[in-house]
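In: Show me how the following folds:
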Amino acid sequence: MQVEHPVVVITGASSGIGRATALGFARRGASLVLAARGAEALEAVADACRAHKGTRAIAVPTDVADPAAVSALAGRAVRAYGRIDVWVNAAAVAVFGAVEDVPLDETRRVLDVNLMGCVHGARAALPVMRRQGSGVLVDVSSVLGLVTSPYNSAYTMTKHALRAFDGCLRQELWLEGQRDIHVCSVLPATIDTPFFRHLANRTGRAVRAMPPVYTPRRVARAIRGAVRRPRHEIVVGPAGRALRVPAALSPGLVEKVLAVKVDRTHFVRGERAPHTAGTVFAPPPGPGSVDGGWHGTARTAGRRAAAATVVTAAFAAARRAMRA
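Out: Next comes the predicted model:
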């Protein structure tokens, strides 16, 4: 999309990937409509965006699980700026726990935010984009849309479903002849955001970001790249890209390898944690942040090497399975 100063709506803009994306677009003079549940954090990122010359930003507290609120968000964008060039669905929550241990209301809430929030966003943004004849819808999925993970079933379900939803949208738009409206799925690997400190936890074990860990700014660059040159899917992070072929060729093996990796590296060994609903039903307090404190150059280099070893072993086993 060749729009010099696009109008960009971002959900989940108060922290992590959404916040990094907002700041990245702000540096390029975009007009921003920022949405999240936490008003304090949302105003903080809007202020940071407005500090960049030529950037306009408005904060609209929004629960994406509420379709009326998301429709109102789109209306606010059009009233303020007259159009919507880019809509980024980045809001997400998660609950860690075995399937039978997670309260059903928490599972439903994850589905409502992560999946239905994107459905609501699409239904709000696409009519505007059809009227103006162009636009880019970006949904932040995950590499967990390609593979599965124990103790994270609700989140993983939503990311698989979101890839399918985006594919359906692309088909419908193509059949309509809408060649200038694009839908892109961005699939990050593990990202250094506050997400892992705020998730609901029903495991009794302390959760950490599973290595290797990449920066939110890397995902923000990928999102901006998807806007400049739309593609169906973008996987962010070498570890995520390396999983695609083994997952397709030998899904059973990859399932087992990742089960062990998650069990061993997604939790802090020997550290217990209280059962909590985290931010599934309420936003975290405070001004929010982009980073979660999981990333470090030396530490990440070691984690990447370990992850590469696991992926290489899975790929080699997949090739042997093909030859058998």
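In: rest of the way, CA atoms for contacts and neighbours
Out: Noted.
In: Walking through this structure, point out its strands one by one.
Out: Assigned by DSSP state E, the strands in the chain fall at 7-11, 31-36, 56-61, 86-89, 95-96, 135-140, 181-188, 200-201, 205-207, 233-236, 267-272.
In: One more sequence to fold, the one below, so I can look at both together:
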Amino acid sequence: MARGTASSRVVVVLGASSGIGRATAHALARRGDTLVLASRSADALADVERECLALVPGSRRHPHEAAAGGPPVLVVPTDVSVRDSVDRLFERAVERYGRVDAVVHAPAVVGYGRFEDIPAEVFDQVIAVNLLGTANVARVALRLFQRQGGGHLVLVGSLLGKIATPWMSPYVTSKWAVHGLARTIQVEARETPGVDVSLVSPGGVDTPIYAQAASYVRREGRPPPPVDRPETLARAIVKTLDKPARERSVGLANATWTAGFRFLPGVYDVLVGPGMSRLGLSTTAREPGAGNVFAPLPDGEDVTGKWGRHWLRGVGLVAVAAGAVGVRRVLAARH
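Out: Now for the predicted structure:
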């Protein structure tokens, strides 16, 4: 089956209840795409459904104007770490609309703490959601795309899939693995006409993920500056859906952090610990706990968190500029 046109795509958005996924659902609704919204939180998804229906262009709000089968938004509560749950999601989508043109996969959970202090079950569940969840979705999506003759899978990675930072070992491990999986299936997808696989890698983003994370450092996490808004990532994802690309990196500091990690590992290792303590952890006290790792916390789900792009913007820009200059000087000296 041929892929839908840009104005009539059927898009499955996973992680649609919060952060980047929710912002992406809003952006796709505005352009008139038919949406299948998925996350663990049925309550939060109901709110997102209402928000998206209010954003859909007027004529598309009526069932007869939607893709075959009903209104332009379908909600399917889904736990991506459970294969049967992912299977049911895609079955419902195809049953309702007859096809899936694109899949945006954004779910993620975070655990803070030294590796040995994070409970094994928390570490394992972060891997299950972030990595195995990505694999579960990609497997079903790619098989469906092969059957119907095309489709586009967009995976949300992270700057932390390219570098390492202390106190986030389960998240870093999972995102490195997600990047490896993405590159592998990108190569394999070259043999399947009409199938595209893209990776979008953000840096710091103002989402609720930090406040909802598991934490065993007695402090709440926060996005390191410079901080992008979820809407910025949503625009990058929509752009990627419109014009497929192997990878899009979103974040002013991404290139500097990656260059430092790769080319100046000794310097990077000295600086990343103090930097993470000052810029990646807030002063807000937190009792040790699993956060939303095992179950959603609907009351905390929203598009944005509490940081905003404004916090420490100047510090972030100065740090990025200084880091970039330092990297260039050291590399020039080496040559």
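In: Superpose the two chains and report the TM-score.
Out: Here the TM-score for the pair of chains, by TM-score structural alignment, normalised by the length of the first structure, is 0.93; 319 aligned residues with a Cα RMSD of 1.8 Å.
In: Redo the strands of the first structure as JSON lines? Include distance to Pro285 of the first structure.
Out: JSON lines is the format used below for the strands of the first structure (distance: least, Cα to Cα, whole Å):
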{"stretch": "strand 7-11", "distance to Pro285 of the first structure": "17"}
{"stretch": "strand 31-36", "distance to Pro285 of the first structure": "12"}
{"stretch": "strand 56-61", "distance to Pro285 of the first structure": "14"}
{"stretch": "strand 86-89", "distance to Pro285 of the first structure": "21"}
{"stretch": "strand 95-96", "distance to Pro285 of the first structure": "18"}
{"stretch": "strand 135-140", "distance to Pro285 of the first structure": "23"}
{"stretch": "strand 181-188", "distance to Pro285 of the first structure": "25"}
{"stretch": "strand 200-201", "distance to Pro285 of the first structure": "15"}
{"stretch": "strand 205-207", "distance to Pro285 of the first structure": "20"}
{"stretch": "strand 233-236", "distance to Pro285 of the first structure": "29"}
{"stretch": "strand 267-272", "distance to Pro285 of the first structure": "23"}
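In: Which of those sits closest to Pro103 of the first structure?
Out: Closest to Pro103 of the first structure of the strands of the first structure is strand 95-96 (Cα to Cα; 9.5 Å).
In: Superpose on the second structure and give me the mean offset of the closest one.
Out: Superposed on the second structure, strand 95-96 of the first structure shows a mean distance to its aligned partners of 0.3 Å (mean Cα distance after the TM-score superposition for the first structure).
In: what's the burial count for Thr192 of the second structure?
Out: Neighbour count of Thr192 of the second structure, defined by other Cα atoms under 10 Å: 14.
In: what does it align to in the first structure?
Out: Aligned counterpart of Thr192 of the second structure in the first structure: Gln178 (TM-score structural alignment).
In: sorry, back to before: between the strands of the first structure, which one is closest to Ala242 of the first structure.
Out: Of those, the one closest to Ala242 of the first structure (Cα to Cα) turns out to be strand 233-236, at 9.6 Å.
In: Where does that closest one end up in the second structure?
Out: Going by TM-score structural alignment: strand 233-236 of the first structure matches residues 247-250.
In: Any idea which of the strands of the first structure gets closest to Val257 of the first structure?
Out: strand 267-272 (16.0 Å).
In: So which elements touch that closest one?
Out: Secondary-structure packing of strand 267-272 of the first structure (3 or more Cα pairs under 8 Å, 6 or more residues apart in numbering; DSSP states H and E): strand 205-207.
In: all helices for the stretch 1-150 of the second structure, in order.
Out: Taking DSSP state H, counting those that start in this stretch as the test, the helices found in the stretch 1-150 of the second structure are 19-30, 42-55, 83-97, 120-127, 133-148.
In: How about residues contacting the match of strand 233-236 of the first structure?
Out: 159, 198-203, 233, 236, 240 (Cα atoms under 8 Å, 6 or more residues apart in numbering).
In: ok, now stretch 182-197 of the second structure?
Out: 142, 145-146, 149-155, 198-199, 244-246.
In: Taking those residues, tell me the two that lie furthest apart.
Out: So, the contacts of stretch 182-197 of the second structure by Cα to Cα: farthest apart are Gly149 and Leu199, at 21.0 Å.
In: Between these two, point out the one with more neighbours.
Out: Neighbour count, other Cα under 10 Å: between Gly149 of the second structure and Leu199, Leu199 has more, with 26 against 16.
In: ok, now which ones touch the more buried one?
Out: Contacts of Leu199 of the second structure by Cα under 8 Å, 6+ apart are 154-157, 179, 182, 245-248.
In: change it to 7 Å
Out: Shown in contact with Leu199 of the second structure (Cα atoms under 7 Å, 6 or more residues apart in numbering): 154-157, 182, 246-248.
In: likewise Arg27 of the first structure?
Out: With Cα under 7 Å, 6+ apart, Arg27 of the first structure has these contacts: His52.
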